[in-house]
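In: predicted model and sequence below, questions to follow.
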Amino acid sequence: MDSTKQALKEKPGFQIWWRLLRPHTLTASFVPVFVGTMLALNEDSFHVVLFLAMMIASILIQSATNMFNEYFDFKRGLDNAESVGIGGTIVRDGIAPKTVLRLALIFFGIAALLGFFICMESSWWIAVIGLVCMLFGYLYTGGPFPIAYTPFGELFAGFFMGTVIIGISYYIQTLRITSEVIWISIPVAIFIGCIMLSNNIRDLDGDKINGRKTIAILLGRKKAINFLGILFIIAYSLTLYYIVVDMLPVWSILIFISVKMAITVIQKFKGKTKPIEMMPAMVLTGKTNSIYGLLLGISLLLSKLF
């Protein structure tokens, strides 16, 4: 256990709880809210309180989902002191599993209160969609048939955390939804799916032993890495197409600054077989999503200002 903690450079104190949130995955919560809100800003609709409420609620739901993951994987015996890519709060830091579960439920509760406020200011249909998103967050690793253990984890994660969150973030600002918003959400959804895929590539061997049927397992590590590269190409190609057809502003060419990071992700994965060796590639996948999403949102802001 000590060797794993040293290799991962894990520290005690506040860092224990910070790791539990799995910060490298939180990009999947704030990027869609930012992009959806900037799309609304281009339609002359922006309410800062709604933006902040949506941002905090999204981060809380993602954090709670990570905690459910930590709790249920431990309960199923999938995590141990040597496991990489987890918070390690239970198996390495000795925090009681029930404490992690309670904290996840508290985060869900706060997110629900924020959702109630958002609904009061927009539409009560948001409550239905929000509850479905929270249910997905629980069922991703909870319940009798966890989605994360199937080939559909990346698809569900990309759809709910990408397209749905962008759509909600846009709708609460404008009280409408457009087909363009849905189309623009697709590359972001792909990048979020890539985060899940890179996680599953790293965990392939352990997941296979434990009976999971992820895309990475079905394809095999080499083909899964190639598939990850293909997804990156599709996301960037779609963005370029949107710029050409004037669905996105010319400023959005800025997103191609992140291409080098995507290429590096693939390079860091190739030839690696141990989870600890693939952690840098996994973390960089999240950073690629962050840079892509932030640059996309900034490009929309620049087009509004200039």
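Out: Received it, and whenever you're ready, just let me know what you need.
In: drop to CA atoms for contacts and neighbour counts, all remaining ones
Out: OK.
In: which residues touch residue 291?
Out: 255, 258 (CA atoms under 8 Å, 6 or more residues apart in numbering).
In: what about it, distance to residue 261?
Out: 9 Å (CA to CA, to the nearest Å).
In: likewise residue 47?
Out: 33 Å.
In: cool, and residue 84?
Out: 22 Å.
In: and if you look at residue 267?
Out: Counting by CA to CA, the gap from residue 267 to residue 261 is 10 Å.
In: please compare the first structure with the one that follows:
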Amino acid sequence: MDKNLEDIATKRSRKLWMAAIKLPMYSVSVVPIATGTAIAYHQSHEIDWGIFSTFLLSAILVLVWENLCNDVFDSETGIDVNKAHSVVNLTGRKHLVFMIANICLILGIGGVLAISWLQQDAIVVSLVAIACLFGYIYQAPPFRLGYQGWGEILCFFAFGPIGVTAAYYSQTQTFDYACITAALIVGIITSLILFCSHFNQVADDIAAGKRSPVVKLGTKRAADLLPWLCSLIYAIATFAIIAQLFPIWTASIFISLPITWHLCSFIRNNHDRADLLLNYRFIAVALHFVIGTALSISLALA
């Protein structure tokens, strides 16, 4: 009997740690770097693999910093009191988690700084520093702009216009309209993950004083807004193809339509059922991954 209870506890702990690590979420850091690099390759037919791999690893480390800090700062407001898979709740060692987070940030910024030093150009490290600043004011005191409903906007700029453009610039040392257009798509699909994650935690957000867009709009109006946000992605891609900013092959992002339909219809039909929407942010992660992958591959291979 004791052995069975021990096995159950071990399995539960393993599941909680997998949820805390959020491995699928790290596509959020991969897609901007891959997309910006793919556009550069589409135009120049060259990739500096050293810069690409350094930037990719640095982006992952910065996202680890942001995720761990989010758990640390949320533990101070009480919003994560019911979040069993918070790293702080799992370890009970907030200061250690915060220290590890800052080490990841230093290493991530160090990698990007190395790229700028090699190129004798401060643009890339400056863009990443701005993205990190957005990540800080999103979650950290005294700003906590995420609690005021600005999280999706900060996320859009950090991972879209800043992230994609920084990756593109690291390969080309120039700016380009096609890059900016792709950055808009990546920014929107990234913000959708954060937007969808609010539906299952409305009660906790209200209790902690967090005014997320879903809290402000109400779950019904927020669910009605979701299809319009998704449609904007395909509208931008269609415009870019017509304007010849993107090759025709980037229409491959439309293979994601079934995922979009499933996400929007399920949330619309269950917008007030927090128990059913607990893991639906991972459907948004899948949408992000499929669109980002299709966009990057089609640009690289066209």
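Out: Sure, I can see it. If you're wondering where the values come from, they're calculated on a predicted model, not measured in any experiment.
In: circling back to that earlier point, residue 47 and residue 261 of the first structure: which has the busier surroundings?
Out: Comparing residue 47 of the first structure with residue 261 by other CA atoms under 10 Å, the one with more neighbours is residue 261, at 19 against 13.
In: so what corresponds to the more buried one in the second structure?
Out: Residue pairing (TM-score structural alignment): residue 261 of the first structure is matched to residue 259 of the second structure.
In: name the helix or strand for its match, please.
Out: helix 257-269 (DSSP states H and E).
In: what's that helix packed up against?
Out: If you count contacts as 3 or more CA pairs under 8 Å, 6 or more residues apart in numbering; DSSP states H and E, helix 257-269 of the second structure packs onto helix 219-242, helix 281-301.
In: among those, which comes closest to residue 177 of the second structure?
Out: helix 219-242 (9.6 Å; CA to CA).
In: which strands and helices sit next to that closest one?
Out: Applying 3+ CA pairs under 8 Å, 6+ apart, one finds that helix 219-242 of the second structure contacts helix 177-197, helix 257-269.
In: which residues in the first structure does it align to?
Out: Using TM-score structural alignment, helix 219-242 of the second structure pairs with 221-244 in the first structure.
In: the matching stretch vs the second structure, average distance?
Out: Mean deviation of stretch 221-244 of the first structure relative to the second structure after superposition (mean CA distance after the TM-score superposition for the first structure): 1.0 Å.
In: buried residues, that stretch. List them.
Out: 221, 224-225, 227-229, 231-236, 239-240, 242-243 (16 or more other CA atoms under 10 Å).
In: of those residues, closest to residue 171 of the first structure?
Out: Among those, residue 242 lies closest to residue 171 of the first structure (CA to CA), at 20.6 Å.
In: can you pull the contacts of the residue nearest to that closest one when sequence neighbours are not counted?
Out: Closest residue in space to residue 242 of the first structure, ignoring its immediate chain neighbours: residue 248 at 5.4 Å, by CA to CA, 6 or more residues apart in numbering. By CA under 8 Å, 6+ apart, the contact set of residue 248 of the first structure is 239, 242, 300.
In: how close does the nearest residue to the first one once chain neighbours are set aside get to residue 5 of the first structure?
Out: Distances taken as CA to CA, 6+ apart place residue 187 nearest to residue 239 of the first structure, at 6.9 Å, with adjacent residues excluded. Note on residue 187 of the first structure: its distance to residue 5 of the first structure, by CA to CA, is 35 Å.
In: of these two, which one has the most company?
Out: residue 187 (25 against 16).
In: translate the more buried one into the numbering of the second structure.
Out: The equivalent of residue 187 of the first structure in the second structure is residue 185 (alignment by TM-score structural alignment).
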